[in-house]
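A.B. asks: structural data only, the sequence is not supplied:
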């Protein structure tokens, strides 16, 4: 059922984060290797292994997503700031900090569920605006 809703949202002009704040998707998660640390994301930021961020193919950038490891029920909220994963069968790529929070580092991949919980405010891109992950905290607003 969630696959059908995801496809309907993908092919429509409706923003998924605004249309269904609790959209749920299940699949496999992986995390960025160390070689991606410092590279630019699709949002123009630098990948930081210490931030709680992730990559999703279709969700709008700056969407807040609760990721739950279905094997141990640990959850973390990440902000989508990149596109991917591009490996078959994966629904999200996470930073190392998010993978640690989910307890999936030793296995490398995990069965997860994704639930959209909010979105960040629109922000102007500038190199100095993203020096630390703390800079994002005032910009987050819940969507209910």
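C.D. replies: On my side now, so go ahead. Note that the coordinates shown come from a computational prediction; the quantities given were computed from them, not determined experimentally.
A.B. asks: CA only for contacts and neighbour counts going forward, please
C.D. replies: Fine.
A.B. asks: how about residue 59, secondary structure?
C.D. replies: Following DSSP: H, G, I helix; E, B strand; the rest coil, the label given to residue 59 is coil.
A.B. asks: for residue 30, see how far away the closest residue to it other than its chain neighbours is.
C.D. replies: In space, and not counting its chain neighbours, residue 59 is closest to residue 16: 6.8 Å by C-alpha to C-alpha, 6 or more residues apart in numbering. Residue 16 sits 22 Å away from residue 30, going by C-alpha to C-alpha, to the nearest Å.
A.B. asks: before we move on, what about residue 52?
C.D. replies: With C-alpha to C-alpha as the criterion, residue 52 and residue 30 are 14 Å apart.
A.B. asks: spit out the residues that contact the two alike.
C.D. replies: Any residue near both residue 52 and residue 30 by C-alpha atoms under 8 Å, 6 or more residues apart in numbering counts here, and that gives residue 94.
A.B. asks: the two - which one has more neighbours?
C.D. replies: With neighbours defined as other C-alpha atoms under 10 Å, residue 52 and residue 30 compare such that residue 30 has more, 25 against 19.
A.B. asks: next, the one to line up against it:
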């Protein structure tokens, strides 16, 4: 009888310790309230304005070749393609390396980059043409030429108004200017 009582006391003490220990543990970083996580992971708004932006460009590592991009196509390292967090998929844009003035026209087909300060990820081919591949990151200007709109239309961007060869739709520069540029 004495052994049974002792065992019950030990079990009661262990149960109390387990309950107190569970309450005293600090909240793990991954268990943060959902409201805080939403603010940190908020997606940037898609920019349909066609305005040029300056920032840093990086390029896709070779390991991404063939992987599915946001538009559903495989990443082709030999194509003039790029990723942007804010430009609509299907946007045609002129990317200019601000260190040497070299530029290439790309199509936005993926989302990224996900590093602060970077505004575009380029295919290895484009990075090589712009002399970005060796250094890995460079300051660039991304000037949209044609920007798909939510209603299905296409708006001429900043580069279309300064580069007449970029306008293959037959619209004149005055059309682009009258629509807010």
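C.D. replies: That came through, no problem. Since this is a predicted model, take the numbers as computed values, not measurements.
A.B. asks: report the TM-score for the pair.
C.D. replies: The TM-score (TM-score structural alignment, normalised by the length of the first structure) is 0.70; 110 aligned residues with a C-alpha RMSD of 2.1 Å.
A.B. asks: which outside residues touch the longest strand anywhere in the first structure?
C.D. replies: Counting residues, the longest strand in the first structure under DSSP state E turns out to be strand 109-120. Applying C-alpha under 8 Å, 6+ apart, the contact partners of strand 109-120 of the first structure are 17, 20-31, 62-71, 104, 139-144.
A.B. asks: ok, back up a step: check contacts around the residue nearest to residue 59 of the first structure.
C.D. replies: Taking C-alpha under 8 Å, 6+ apart as the test, what residue 16 of the first structure contacts is 9, 10, 23, 59, 60.
A.B. asks: for residue 99 of the second structure, see how far away the most centrally placed residue in the second structure is.
C.D. replies: Geometric centre of the second structure, nearest residue: residue 112, 2.3 Å, by C-alpha atoms, centre = their mean. According to C-alpha to C-alpha, residue 112 of the second structure and residue 99 of the second structure sit 22 Å apart.
A.B. asks: same question for residue 17 of the second structure.
C.D. replies: Shown here: residue 17 of the second structure relative to residue 99 of the second structure, a distance of 64 Å by C-alpha to C-alpha.
A.B. asks: check residue 130 of the second structure too.
C.D. replies: Distance of residue 130 of the second structure to residue 99 of the second structure, computed by C-alpha to C-alpha: 10 Å.
A.B. asks: which of the two has more neighbours?
C.D. replies: Neighbour tally, residue 130 of the second structure and residue 99, criterion other C-alpha under 10 Å: the higher count belongs to residue 130, 22 against 12.
A.B. asks: all helices for the first structure, in order.
C.D. replies: Secondary structure of the first structure by DSSP state H: the helices cover 2-10, 16-19, 96-102.
A.B. asks: out of those helices, which comes closest to residue 36 of the first structure?
C.D. replies: helix 96-102 (10.7 Å; C-alpha to C-alpha).
A.B. asks: which stretch of the second structure lines up against the closest one?
C.D. replies: Mapping helix 96-102 of the first structure onto the second structure (TM-score structural alignment) gives residues 124-130.
A.B. asks: now the top helix by length along the second structure, how far from the centre of its chain.
C.D. replies: As assigned by DSSP H, the longest helix anywhere in the second structure is helix 2-24. Chain-centre distance of helix 2-24 of the second structure: 53 Å, with C-alpha atoms, centre = their mean, to the nearest Å.
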